[in-house]
Structures are given as C-alpha cells and as structure tokens.
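>>> Provided below for reference: sequence and predicted model.
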Amino acid sequence: MPHTQHARPMYIRLLSGPTTTLGLFLSHSTSCSPPPPPPAKGIDRMGTSVQVTPLSGAYGEGPLCYLLAVDGFRFLLDCGWTDLCDPSHLQPLAKVAPTIDAVLLSHADIMHLGALPYAMKHLGLSAPVYATEPVFRLGILTLYDYFISQRQVSDFDLFTLDDIDAAFQNVVRLKYSQNHLLNDKGEGIVIAPHVAGHDLGGTVWKITKDGEDVVYAVDFNHRKERHLNGTALGSFVRPAVLITDAYNALNNHVYKRQQDQDFIDALVKVLTGGGSVLLPIDTAGRGAGDGMDSMLDEGSARLLLDSTPSKVISNEMTVQVKCSLAYMDFEGRSDGRSVKSVIAHVAPLKLVLVHGSAEATEHLKMHCSKNSDLHVYAPQIEETIDVTSDLCAYKVQLSEKLMSNVISKKLGEHEIAWVDAEVGKADDKLTLLPPSSTPAAHKSVLVGDLKLADFKQFLANKGLQVEFAGGALRCGEYITLRKIGDAGQKGSTGSQQIVIEGPLCEDYYKIRELLYSQFYLL
C-alpha cells in the first residue's frame, strides 16, 4: 500500500488465535515523530487501563491486601490479617469488598490470607478465589490451626471452622504457568501463577490484557534451595507494571554457605553443652511437611478433642532460665541486593512498591529512580495511582486478503509480522484504481536483544576464541564486535547497533552468520 505522511511500520500480534481480530501496535517515537492520526471509524483505542490501591501493607510491614483494577475488572491481591484479628484494620477492605471480581492468593500464611473467611462472612466478599494447590491446602490448615489456638485462650467468634470451609469451597486451583482465561466481565484477561520460591505453592501472579503484563510479585526468593526452586520472576521481560515489595530492601544476606555453617556451629555449641534447641516455624510455612497434608486428607472438618477429668493445682515458684536467643534469616526472601538486581533485569515500564517499612520503601524508590528512567510509585494506604501504559495501540479488523499475504514468525508466546499499510475508513464506493505494481521491499528488521556476555559464551561453545577488550568483544585474531546505543534514548528502549569490524575473511562471515542467528529477521 502506498505510504502517506501518517503511514508507519507496524508490529502485529495475534490476540485470539487464527481469527482476524488483531492487536495493531503502531511503532513511533514520541520524541521526534508527529502524533498519530485519530483512529478511523471502526477502530477502537486499545490501551489497557490499570489502577493500584493499597488496602493494607503500604509504608509498613502489615498484612498484604491490594486492589488492582484492569480495564474496570477489580482484583484483590491477597487478603491478609494480623495475629490480633482486629476488624478495624479491615475498614479499607470493607469499603470495596462487594465490588471485587476476583481474589488472587500468593502465599498460605495469615499475612496473605488470614482475613478471607471474615471478609466473605461479614464484608460481602463473594468473588471467586484463585490459588495454587499447595496454597489452597496449606491455607486451610493454617486457618484451622489459628482458629483452634485462639479458642483455647479466648472466646474467638470472628469466624468458625465452617466459615473457613465455605471460604475455600470454591477456590479455583491452578498449576504453575497455567494460563486461565477469565469470562464475562473479565473477558480478554488471562491470569497465570508462577513460582515465587519463598514457600510451597508461593506464587508470582501475571495478569495479561491486550498484550500488556501486570506482574504481582511479593515475598519471592531468587535462590534455588534444597526443597524449592527459585522464582520465575527473572524470566519476565518488560512487563507494563511490576508490583513488588520493599520488605528486605535494607537487608543484605551473608553467602548461603557461610549462613549454613553459622547455623550448624550454633546448634553444635548448644547441644554439646547439654542444652536444647527450639526452632519456631510457621504452621504452613517453609517447614511444613507431608504429614500436614495427610492430616488434611484423612481428618474431618473439625478437630475434636476428648474432654478428660482433670484437677488444676496452682502454686508459685522461681525458675532460673538459662537460654540464649539467636536470630538467623531463613525466611527465604531475596535480600535488598538481589531485589535491586531482579528489578533491573525485569526492567518493567512502571514499578509499584508495597509492603515495607517507610525507610525501606523510600530507599528502594530512590535507588530505582536514580539508576534508570523507570517510573516508580509508592502509594499510601487507600491512595489510588494510575499506572496505565502509554503505548499507542489500536484494535482493528484486518481482512482475510491482507492476512493471507502476511508472513508471521513465532516470537515467544506471540507471532510477529511486518505490514506496510495506512489506517483509514472503509469505503464501499467503486473507484478506478491504477494498475497494481509490486511494492518496494522494506528494509530487513532484526528483532531481539543481544547481550555480549551471552554471545561470548555462545561463540566459545562454537570453538571460537573470544575475549572482552576495551568494552568490545574480540573474536579470534581479526574480528571485533561493538554494541553502540542511541544517545538520544534513555534506558533499554532506545535503538542499538552492533558493529562488526575486521577484514572480509572466513571468520568474518562465520561470526556474522552466528550473530544473525541470535535475532528474528523480518
């Protein structure tokens, strides 16, 4: 099709399989190009609206509970409570509970799901709940244990065992990396749980709408441990929004080998002295075993305790307690150094910080703002922030005739293709068209992001001698590769060039072919 002053190169991504409803992403630079023309009749603006509102757990280490709205569909991210179970702490949740469309649970402890039975019984929360199988099972066990322990010391009546059963009765259980398409009001939204690495079943949630990802990642652990894999968060690239916590932003762990040795030394010292060691753990936390799961399967909904005859005798005595208290961090959360590294690697367009002390939140906010062009937000409780993407995108209908001539290539979960076109209105009138001619071929486009460190390892595996010298990659005796960025662009969104320097020898053509193999050619 002929170019006009508004014609722009476009990337096309299939939204609904083999149909002709496509996401049309107009690539243009907001700094130097004129604004795009208004959408023609029949073309709908496709930008995804995203708002985040903390209901608890912002500028503090309180329970986690956040409201996320994606194009009007309202997610409740976790539904935590404190051990005190004070209903006044749930006032922000009470205001929005009846309007929630879906609840996403990330971990199976009180801080992440403790208020779920109370909210469903008293606050009008009736939305479907999504969780992994371990979070579902361990979550019930955690609440059972909490209820029984509270009844032993007080007249606890905020919820009952039946309320716990009712809250978890219709939980939708998902497997890791399972894409679940929502219906009705949430049509077009896909949710998927991914490994968090903190505890069994711990989840990083990815919410996708019209090609834009919103990632909710709190209490994650990048380390692979003996019983748990590390988080999958590092596999995400350039999500539109990343919601994460600043809980450990000020803490830096010692190396794991040293930490394990210090732990063993402390145990041996006490045991050889004839003492005892107590290790407190959560009910369904990182120390939970298979016995808890079997208890849940075989036991009834209520744990019945036999009443035996007893006589209480009380007296006072003085007991000398000889003990020492040692704190060692085995919580399985990434420390501040690792959190900063993960955020830099994921490189979200917008970052929302929650769940951390005021000092830790401000520290991480300043660090991320200073070291990149990232948009960083740290909202207060009940403060709504708009993190809608700035992408220029439209939703259009493409004809079968056009699609039959498009050559698509697979790129991750998507398909990409090059189309030269102009956006305009459909015209039913018959017009005299000039003789068709073969359009000029467009310049080849390489799609991808190459890291010289990874390419160095790739060339080494191919038997080539490579080394870094002066910021460039020297290949063999004559060939040098340099990566040159666009000085006019900030961050990683600017265009980059890879320059190959050297004589036209056999190594030159071999290295160039290997370099091309790292990209998708359109």
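Yes, it's here.

>>> please count neighbours and contacts with C-alpha atoms only from this point.
Fine.

>>> report the central residue of the chain.
Centroid-nearest residue in the chain: residue 215, 3.0 Å away (criterion: Cα atoms, centre = their mean).

>>> tell me the buried residues in the host helix or strand of that residue?
For residue 215, the element it lies in under DSSP states H and E is strand 212-217. Across strand 212-217, burial judged by 16 or more other Cα atoms under 10 Å covers 212, 213, 214, 215, 216, 217.

>>> after it, heading C-terminal, what element do we hit next?
strand 241-245.

>>> tell me which of the buried residues of strand 212-217 is nearest to residue 83?
Comparing these against residue 83 with Cα to Cα places residue 217 closest, at 23.1 Å.

>>> I figured the closest one hits residue 242, correct?
Yes - in this structure, residue 217 is within contact of residue 242 by Cα atoms under 8 Å, at 7.4 Å.

>>> what is the longest helix anywhere in the chain packed up against?
Scanning the chain for the helix with the most residues, using DSSP state H, yields helix 133-153. In terms of contacts (3 or more Cα pairs under 8 Å, 6 or more residues apart in numbering; DSSP states H and E), helix 133-153 is packed against helix 110-113, helix 161-168, strand 172-174, helix 290-298.

>>> second structure follows, compare the two:
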Amino acid sequence: MTSIIKLHCLSGAGDESPPCYVLQIDEFKFLLDCGWDEKFDMDFIKELKRHVNSIDAVLLSHSDPLHLGALPYAVGQLGLNCPIYATLPVYKMGQMFMYDLYQSHKNVSDFDLFTLDDVDGAFDRITQLKYNQSIDMKGKGLGLRITPLPAGHLLGGTVWRIAAPGEEDIVYAPDFNHKKERHLNGCEIERIMRPSLLLLGAMNADYVQPRRRLRDEKLMTTILSTLRGGGSVLVCTDTAGRVLELAHMLDQLWRNKDSGLVAYSLLLLSNVSYNVVEFAKSQIEWMSDKLTRAFEGARSNPFALRHLHLCHSVAEVTRTPGPKVVLASFPDLETGFARDLFLQWAPHSQNSIVLTARTSPGTLARELVERGGERTLELTVRRRLRLEGAELEDYLQQRSRVSSNVKEEAGGISSDSESDGELEMCVVTGRHDIPARSDARPAGCFKTNKRHHAMFPCHEERARSDDYGELIRPEDYRLAEIVDAEGEIRDVPPAPPQRMEVEEELTEIPSKCVSSVRQVQIRANIQYIELEGRCDGESLLRVVAHAKPRAIVGLRAAPAALRTLAKHCESEGIEQIFTPNRGDIVDATTESHIYQVKLTDGLLAGVWWRAAGDAELAWLAAVVTAPRAREPTAEETPTDEMMSLEAGGGACAPHTASFINSVRLSELRAALAKLGLNAEFSAGALECCNGTIAIRRLENGRVALEGVLSEEYFKIRELLYDQFAIV
C-alpha cells in the first residue's frame, strides 16, 4: 500500500530561516522541528497557528532555539496539544537554551513572548527517547513508526527515520555531522540507506570547510597571541550545544603545562552555566566512545572541567584579573552576555573576538563574518536600570494602592443574593476556610438558597526555620547586585523600614528598560573559526550519493547551495529533486495517479454491508465529484479540498453479484458431513448423494455445482453460498 506524502514548508525553505515543516502522511501530520531565530518572526507564527489544531505529533531534532525556539510559544500561547518526541539530552539541554534565551532578553527588555512557565509546560509534554528506540503511532497514525538516530551535530541531536505503510521510509536530517569529534560520535550513515524520501538540510552544500587540524591551530594561535599581548578573548558560542566541544577542548589545552595557558583564566559565561556542566556530567553515555571508555576505565568524568570557571554575570568576569578567555552566549551577538562583552571589548585593539557560527542573515555576527571589523558600527544598546527617586516613589505608591485594593476585596464584607426576604452575609478570611451549612430552614413554599457559610479556623503561625533551628530570613537571599549592559555594578540597598510592608510583596527589583544608539568603533581582532559541527559541502554530497534516496527535498539553504545540490542529484540519477520555497507544499507521493477521496453521508446511507469473517464488505458504485469552491478563513488550515464520491448517474444501476472468498473443497466436505451428507473425492471433484451431485473447481478459480435437482441439491447450494460473502 502506498501512502500519500506531502510536506508543507512553514519556514526553513529557500533561505536560511529556522526549520519548521508539517509532514503529512495520509491523514497523520508531523510537525518537524519548531525553530525560531533571534528575529522572532511573527509572520511565521501566524502560519503555524493555522496548523496547530491539526498536528498529531512533534519531532524535535536538536536542542538549540534554531530547532525548538518557538515550542514554548506554540504550547503556551497557541495551544499546541499533542505528543512531543525528543531524546533525553534535547529535553535537558533544550530547557537550558530556552532559560538562557528568556533571561538574556529579560535582562535588557520587557520580553513577553513567552514565560518560564511556558518553557516548563512545553518541555513537560516531551516524551524522552533513546537512540534506535522505535515508537509506533496510534489512532490516525496506525502503521507509522518513528526512530531517532544519532546526528552528531549537538548532544542528543537526532536524525528521524519515519517508517510509513508500504515499505516507505522517510528520513529527516536537518543538521548532521558524519565526522567524530571530541565529545560526539558521527552520524550513522548506514542507518539512512535507500530511503524513499530524504528531507535534507542543505545549508553547507556549497561550503568548503577547513581541516580540523588547521582550524584548531588557528584558534590556538589567536588565543595565545592575544593573551600574551595583554588582551582578552571573547569566544561567541551557544548555551548548551557546541559550547561543550569548545569547553572540553580548551580545558584539555589548559591542562597541558607546556602550553603556558595555566597563568590565564578560562571562563564560561551564561545564565545557566552551572546547570549545563552538571547535565553534561550526567550524560556521558550519549557522548563519543572515547569519552565513554575513559569514564568506564578510570572513573574520571571528562566534564569535570578543572580549569573552567563558571560565571553568571558580567560582573564576575570583570572581577577576574588579567587576560582571560571567555566562552559566552549567544553566537549571533544580538543579545546575551556575548553582546555585553562585545560592546566593552571591541573598541580595544589588544582584544580578540572569535565567531564560531554563521548565524542568520542580518545579525551582527553574520555581518562581522562577511564584512570583518576595523570600522565603526551604529548599534542599539539596551539595558535594564533600577528605579530611583521619583520613579521609584511613583512605582511604590501604585503598588501600595493595588495591594490595598486587593486586601479590601479579600477581607471586606460581601453580600449574597436575597432569599425569602432574608439577607445572607458571609465574611471570608484565611487561606483554607471550612464551609458549613446552616441548620435553620426558612418557612414558606419558596425554594431555599442552599448557601454555604464560612467558618473561621485558627491558623497556627509557625516560625520558618531550617533543620538546625535557625530562622530563615528571606532578605538574606535577595539579589545582591545588578549589572547593566555596560558592566556597571550597583548594590541593592536594603528596604527602608517605612516601606517594609510594600517591599515584602515585591517579587522582583523595580526597574525599567532603556535603549540608546551608540557608535561602536571596532578595533579588536575579529576572527571567524568555523565550529558549527556540520557536514561540509563535499561530505554532504557524498552522503547523498551513498544514501541513494529515491526522492530528496533540499531544505534551509541559500539558492546557490540548492542549485549545487540539485546538480549533484541529477548526476547521481536521483529520480526526484525538490527545492521548495517558504510556504510551498511538496507532493512527494511515491506512486503516481493516487488521489484521496471522501465518502458522502448520502452515499453511505444506501450501502448494504455483508459480514466476511472479522470484516464487513459492501458493493460501492459512485461518481467522483470535484470539491466545491470555497474561500478558507484565516483560522483554517490551508489544505487541499479532497474530491468526494457521490451516488448519481449510473452508480445505482443493478450489478452482478460478487462472491468473495476462496473456498476449499476439503473444508466444504467437512461442512457437508455436519449436515449428514456423505461426500467423496472422485477425479478432482467432490461427489455427494451417491454421485448424483458434484462440486468441482473450474480453471478460472470459480466453484461449479452440478447434479439432479432435489432437496439435497438445494441444501448443498445453500451451504455453498454460506461460504461466501455475496455483495
């Protein structure tokens, strides 16, 4: 059986926008990734909203925002409610990515696209899988099976293999790396052989990647020359993905005493740096065979990074004396601590800025990669400042008025509806009031209002203390300092006594967001050292030739890269090559002249069903009717209207009865014996009633009944008819 396969490209087609696709296999729809870049494109969200209610499952391939950044918004704001599948590292590290992304924006702006609760709610819906663990879909997806395979790009990165009915395999490989690295094994190429359809991320189809040895030498030369010259090095990397490869490599270099790097500081700066390293320590089994053997043999955790100091603010970096190397997020330099340090260090010629990834077009990092430094840029500087003076007074007064209004509403007297001329009054205090029903029943014939009255239990107030009896004071654990985008440190003063009742209710420090445009002169050494961990162009084309798919769809690539991929596929004899643009629908059905039709209620009402074993059969005669033209609304999913089958014309004309079953004469002989009729085989026929009736199988496979018309003849004929489903 052949499935109807369609791919709707919501994003990540014809350009380098984040990957997000709806893969339809018959009636089941997969959402392949749900990426969002630093631009937070809302046009993409509008398109995703039209598909949210029809999605049956989500498959996540990697943990960075490029592949799952819009998932919290889709779950928390759009109402995406379906199973989500990902590996354990994608689940763990994906949360770290989104926490860091949210906090980085919240530190400098009033970010409200999603909250941390949305992040937790989205990741709570994820079903965690292991590599090569197959899961069968249910309901509309009966017959579909998904299997995650190692991708080699990020920790837990996945190439999804989807087995469809009819021996059709679909492989979704947006980003992968076939080469082994320090902390990851490569992609298992042999597991993606001969798929019916290959959904391939072709971003690097025309990219020439430098050799790993030359790349590492360039990084080491930049670091050593900068540190010995009295400058610092900013390495712009991600939160919990490629930063693990960099951190492990640099920590190994710092351990080598001959390198001379022990005298300098190596820092990891992000909002979740401690959690990232701790999660990496607990996920060694997902890493390379070399690290796994080292952990099993010497019982030394390779991510017990002795020379890497974890930082969570720019102030901690500033307090670290001397030249230093800082791994900071994010690689696009649009937000986060990497941008803060860039604004501080770029004007000084002794410093170096190392860019490790080609981010989306239009970002600061991409512009620096393409045009270099040694120039003046006009950049928007955003920061969050603490309220002071009149602004703080106005904020506290407004907060006090809101608090007093809430207390009045909660502790005031509320009147209920009158019943039988009697006014019921109820005062509610405390957190857990016990409702009690009054025993007094008013006289009269009217229906009583069965209202509950609140009792007032005695709540014992206990002093909060730790296990050793020491009182817990929340003010001892307040944030001690605020660091703005320029690294200025401002201590948070304790709340004055007259405002204590208001300050206790504040969940965060009163602040405001300001932005300004600054002329930044770039004098630091700008170096682009590719550390993305993806296949280069030559390797990517070789993988395509080795996998030999029947059809291939080139995704998330510039037009030049797509042309290179299409030309290579034609030379390899691949039957179908699709290079869609954003918003296109690709019909990748393997067989031709296959259509989906729907049965109308009027047609099914006149169908007579006949039992045939565990199934029911019916004769259906109808005509194909084209769909009625109708403009879909903005909230509807843009799907192709299916043709329908309707009764009409000659569809209801009488037809010759069809006998459905393959009857064996031996089984028929046993059925005759139960009726008390003896039957024997003679010359390939079954003779009954002393040879007066014969049942034989003809050359065309049909069964013929011959003999003298008698009572036994009609019994045998009726028994023979019972062996078939007649429609």
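Received it, and whenever you're ready, just let me know what you need. As the structure is a computational prediction, the values presented were derived from the model and not from experiment.

>>> how close are the two chains, by TM-score?
The TM-score (TM-score structural alignment, normalised by the length of structure 1) is 0.63; 353 aligned residues with a Cα RMSD of 3.1 Å.

>>> where does the strand holding residue 215 of structure 1 end up in structure 2?
Mapping strand 212-217 of structure 1 onto structure 2 (TM-score structural alignment) gives residues 168-173.

>>> that stretch against structure 1, how far on average?
By mean Cα distance after the TM-score superposition for structure 1, the fitted stretch 168-173 of structure 2 averages 0.6 Å away from its aligned residues in structure 1.

>>> next, the distance between the ends of stretch 290-307 of structure 1.
Stretch 290-307 of structure 1 has its terminal residues 28 Å apart, counting by Cα to Cα, to the nearest Å.

>>> likewise stretch 324-343 of structure 1?
OK, stretch 324-343 of structure 1 end separation, Cα to Cα: 38 Å.

>>> kindly report the same for stretch 102-117 of structure 1.
Per Cα to Cα, stretch 102-117 of structure 1 runs 15 Å from first to last residue.

>>> for that stretch, what is the distance to the chain centroid?
Distance of stretch 102-117 of structure 1 from the chain centroid (Cα atoms, centre = their mean, to the nearest Å) equals 17 Å.

>>> can you name the residues of structure 2 that that stretch overlays?
With TM-score structural alignment as the criterion, stretch 102-117 of structure 1 aligns to 57-72.

>>> what of stretch 136-155 of structure 1?
Aligned by TM-score structural alignment, stretch 136-155 of structure 1 corresponds to residues 91-110 of structure 2.

>>> buried set for that stretch?
Result for stretch 91-110 of structure 2 [16+ other Cα under 10 Å]: buried residues 91-109.

>>> what sits against residue 149 of structure 2?
Contacts of residue 149 of structure 2 were listed using Cα atoms under 8 Å, 6 or more residues apart in numbering, and they are 131, 132, 158, 159, 160, 161, 187, 188, 191.

>>> let me fix that, I meant to ask about residue 12 of structure 2.
Per Cα under 8 Å, 6+ apart, neighbours of residue 12 of structure 2: 18, 19, 20, 21, 555, 556, 557, 582.

>>> before we move on, the earlier item: contacts for the strand holding residue 215 of structure 1, please.
Strand 212-217 of structure 1 is contacted from outside by 48, 77, 196, 203-208, 233, 239-245, using Cα under 8 Å, 6+ apart.

>>> so where is the lengthiest helix in structure 2 in structure 1?
When structure 2 is parsed with DSSP H, its longest helix is helix 389-411. Alignment note (TM-score structural alignment): helix 389-411 of structure 2 is unmatched in structure 1.

>>> then stretch 705-724 of structure 2?
Going by TM-score structural alignment, stretch 705-724 of structure 2 lines up with nothing in structure 1.

>>> return the distance of that stretch from the chain's centre.
For stretch 705-724 of structure 2, the distance to the chain centre is 64 Å (Cα atoms, centre = their mean).

>>> next: stretch 118-134 of structure 1.
For stretch 118-134 of structure 1, the distance to the chain centre is 21 Å (Cα atoms, centre = their mean).

>>> buried residues in the host helix or strand of residue 244 of structure 2?
According to DSSP H and E, residue 244 of structure 2 maps onto helix 243-255. Applying a neighbour-count criterion of 16+ other Cα under 10 Å, one finds 243, 244, 245, 246, 247, 248, 250, 251, 253, 254 buried in helix 243-255 of structure 2.

>>> thought the third one was touching residue 155?
Put plainly, it is residue 245 of structure 2. No - Residue 245 of structure 2 is not in contact with residue 155 according to Cα under 8 Å; the separation is 9.6 Å.

>>> what is the burial count for residue 204 of structure 1?
Applying other Cα atoms under 10 Å, we find 27 residues neighbouring residue 204 of structure 1.

>>> residue 168 of structure 1 contacts residue 138, doesn't it?
No - if you go by Cα under 8 Å, residue 168 of structure 1 and residue 138 don't touch, sitting 11.1 Å apart.

>>> mind putting the buried residues of helix 243-255 of structure 2 into JSON lines with distance to residue 386 of structure 2?
Formatted as JSON lines, the buried residues of helix 243-255 of structure 2 follow (distance: Cα to Cα, whole Å):
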{"residue": "243", "distance to residue 386 of structure 2": "32"}
{"residue": "244", "distance to residue 386 of structure 2": "35"}
{"residue": "245", "distance to residue 386 of structure 2": "37"}
{"residue": "246", "distance to residue 386 of structure 2": "35"}
{"residue": "247", "distance to residue 386 of structure 2": "34"}
{"residue": "248", "distance to residue 386 of structure 2": "38"}
{"residue": "250", "distance to residue 386 of structure 2": "37"}
{"residue": "251", "distance to residue 386 of structure 2": "37"}
{"residue": "253", "distance to residue 386 of structure 2": "41"}
{"residue": "254", "distance to residue 386 of structure 2": "39"}
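
>>> among the residues you listed, which one lies nearest to residue 53 of structure 2?
Using Cα to Cα, the buried residues of helix 243-255 of structure 2 come closest to residue 53 of structure 2 at residue 243, 36.0 Å.

>>> ok, that closest one to residue 518 of structure 2 distance?
30 Å.

>>> can you show me the helices along structure 1?
Counting by DSSP H, structure 1 has helices at residues 91-96, 110-113, 116-122, 133-153, 161-168, 256-272, 290-298, 336-346, 358-371, 400-404, 452-461, 506-516.

>>> hmm, back to that, what about structure 1, which of the contacts of residue 149 of structure 2 hold up?
With both residues aligned by TM-score structural alignment, their matches' Cα atoms under 8 Å, the contacts of these that structure 1 also has are 131, 132, 158, 159, 160, 161, 187, 188.
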